[in-house]
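K.L.:
coordinates only, sequence not included:
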């Protein structure tokens, strides 16, 4: 389960967070908090999990869904009542992202 932190009201996966990179993204994205969260809270399966030889799309998809379920569970436990979205998208392979929609 990931450890989640809150920075300036944005829920972030601690292991994905770097203060300097966060500020770089903030300068680029402005006040779009959902986009800022998606930029920080992303896990690209192909970049993080080693594969012996050929990629197995089914296994990569299963890994992404498992990671998303872990993030979703932690977000619901640590930040009840908040509308935190965790989804798997196809961005250079299966990628898990987490954000709160802009209101």
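P.N.:
That came through fine. This one's a predicted model, so the numbers in the text were calculated from it and none came from an experiment.
K.L.:
Please count neighbours and contacts with C-alpha atoms only from this point.
P.N.:
Will do.
K.L.:
For residue 14, list the residues it contacts.
P.N.:
By CA atoms under 8 Å, 6 or more residues apart in numbering, the residues touching residue 14 are 2, 3, 4, 5.
K.L.:
Buried only: go through those for me.
P.N.:
Buried by 16 or more other CA atoms under 10 Å: 2, 4, 5, out of those.
K.L.:
What about those residues, which are in strands?
P.N.:
4, 5 (DSSP state E).
K.L.:
Let me see the ranges of the strands in this structure.
P.N.:
Counting by DSSP E, the strands of the chain are 4-7, 10-13, 42-44, 85-90, 94-99.
K.L.:
For the shortest one, which helices and strands make contact with it?
P.N.:
When you say that, I think you mean strand 42-44. Under the contact definition 3 or more CA pairs under 8 Å, 6 or more residues apart in numbering; DSSP states H and E, strand 42-44 sits against strand 94-99.
K.L.:
now with 10 Å?
P.N.:
strand 10-13, helix 57-78, strand 85-90, strand 94-99 (3 or more CA pairs under 10 Å, 6 or more residues apart in numbering; DSSP states H and E).
K.L.:
Please compare the first structure with the one that follows:
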């Protein structure tokens, strides 16, 4: 897991030590903690479906016609600005870290999400150039837009 050992995360370490001998298998951890619903929602987050609206590629899950129209009017139809505003994900809004290792884990997770957004959305819109970036706007934040 890049430069983070799964055993650095308190939740995994605590769970692992409830077994004798301790279990270090992340797959077994997932089978005990991840529901089908959560797994499906996670894949929707990592591999987002998108819609094309007035030349803007927008993640389908966050597309709201009224909100889009407001941004369209306020920006004068600046597609890159609209995509940047609407297609961002603050990981802290989704996952609340409780320790240093979890903050590091989010720093690893953010670029992975950015990469999957880029490749997956590029496959949905092969005629467009999909761009992603990770910044520390409010914790690790993933943003996507078209160039």
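P.N.:
Perfect, I can see it now. Because the structure is predicted, anything quoted here is derived from the model rather than measured.
K.L.:
For stretch 3-16 of structure 1, measure first residue to last.
P.N.:
Start-to-end span of stretch 3-16 of structure 1 (CA to CA, to the nearest Å) is 10 Å.
K.L.:
Run the chain-centre distance for it.
P.N.:
10 Å (CA atoms, centre = their mean, to the nearest Å).
K.L.:
what does stretch 105-125 of structure 2 give?
P.N.:
7 Å.
K.L.:
Quick one: the contacts of residue 14 of structure 1 as TSV, columns for distance to residue 11 of structure 1 too.
P.N.:
Converted to TSV, the contacts of residue 14 of structure 1 look like this (distance: CA to CA, whole Å):
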residue	distance to residue 11 of structure 1
2	12
3	10
4	7
5	6
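K.L.:
of the residues you listed, closest to residue 63 of structure 1?
P.N.:
residue 2 (14.6 Å; CA to CA).
K.L.:
and the counterpart of residue 78 of structure 1 in structure 2, how many residues sit next to it?
P.N.:
Under the alignment by TM-score structural alignment, residue 78 of structure 1 pairs with residue 124 in structure 2. Around residue 124 of structure 2 there are 14 other residues, counting by other CA atoms under 10 Å.
K.L.:
Can you lay out the strands of structure 1 as TSV showing distance to residue 36 of structure 1?
P.N.:
Shown next, in TSV, are the strands of structure 1 (distance: least, CA to CA, whole Å):
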stretch	distance to residue 36 of structure 1
strand 4-7	11
strand 10-13	8
strand 42-44	11
strand 85-90	13
strand 94-99	8
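K.L.:
which one of those is the most hemmed in?
P.N.:
With neighbours taken as mean count of other CA atoms under 10 Å, the strands of structure 1 reach their highest mean count in strand 94-99, at a mean of 24.
K.L.:
and it, which stretch of structure 2?
P.N.:
Residue span in structure 2 matched to strand 94-99 of structure 1, by TM-score structural alignment: 140-145.
K.L.:
ok now the matching stretch, how far from the chain's centre?
P.N.:
So, by CA atoms, centre = their mean, the centroid of stretch 140-145 of structure 2 is 8 Å from its chain's centroid.
K.L.:
got it, and stretch 78-85 of structure 1?
P.N.:
14 Å.
K.L.:
Show me what counts as buried in that stretch.
P.N.:
Here stretch 78-85 of structure 1 shows 84, 85 as buried, counting by 16+ other CA under 10 Å.
K.L.:
Endpoint to endpoint, that stretch covers what distance?
P.N.:
Stretch 78-85 of structure 1: ends 14 Å apart by CA to CA.
K.L.:
show me what contacts the one residue sitting closest to the centre of structure 2?
P.N.:
The centre of structure 2 sits closest to residue 113, judged by CA atoms, centre = their mean, with a distance of 4.6 Å. Residue 113 of structure 2 makes contact with 45, 46, 47, 89, 132, 133, 134, 141, 142, 143, according to CA atoms under 10 Å, 6 or more residues apart in numbering.
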